[in-house]
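1. quick one, fold the following:
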Amino acid sequence: MDFSQATWRKSSLSQGTTDNCVEVALASGFVVVRDSKDPGGPKLVFSSADWAAFLGRVKAGDFDTRP
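-> Purely as a prediction, here's the structure:
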């Protein structure tokens, strides 16, 4: 898949111009994730349903590592 025209977004918590982030884009009905330090590198591609399920679990705290 070609993601060259995708609009990539960083979290608003990324502190400005740092390249130590994960970026997300919507492309061709999928959610695509990449490392901002390596924009031409590998990308993870998720269906919209899988991404929504992941975000739901994040919001529920399922991945929190704090005691």
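2. every contact and neighbour count from this point should use C-alpha atoms.
-> Fine.
3. now K43: closest residue in space that isn't a chain neighbour?
-> In space, and not counting its chain neighbours, K43 is closest to R34: 4.9 Å by Cα to Cα, 6 or more residues apart in numbering.
4. could you also give me the structure for this second sequence? I'd like to compare it with the first:
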Amino acid sequence: MISHGELDRVTWRKSTRSEAGSSCVSVAVIRGFAAIRDSKDRGRRTVILGVPAFRELVQAIKDGDHDM
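-> Model prediction:
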């Protein structure tokens, strides 16, 4: 499992297309997993996915499967 301490030390990335005040997530890759968190509320729960599952999620988002 990934500890909170490890998540505090990773490099989080956010899309260069995100705008101030918009709904964005930050992503970090750590030991074969993708960690995903709310960029504005970092105290909320972090979602951890295996890299293959993360890639599937990204493709589904690109395909419009999760449009709101």
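5. circling back: which position in structure 2 pairs with the residue nearest to K43 of structure 1?
-> Here R34 of structure 1 is matched to R37 in structure 2, going by TM-score structural alignment.
6. surely the residue nearest to K43 of structure 1 forms part of a strand?
-> Yes. R34 of structure 1: assigned to a strand according to DSSP: H, G, I helix; E, B strand; the rest coil.
7. and it, how many neighbours?
-> The burial count assigned to R34 of structure 1 is 19, neighbours taken as other Cα atoms under 10 Å.
8. which position in structure 2 pairs with S14 of structure 1?
-> By TM-score structural alignment, S14 of structure 1 lines up with S18 in structure 2.
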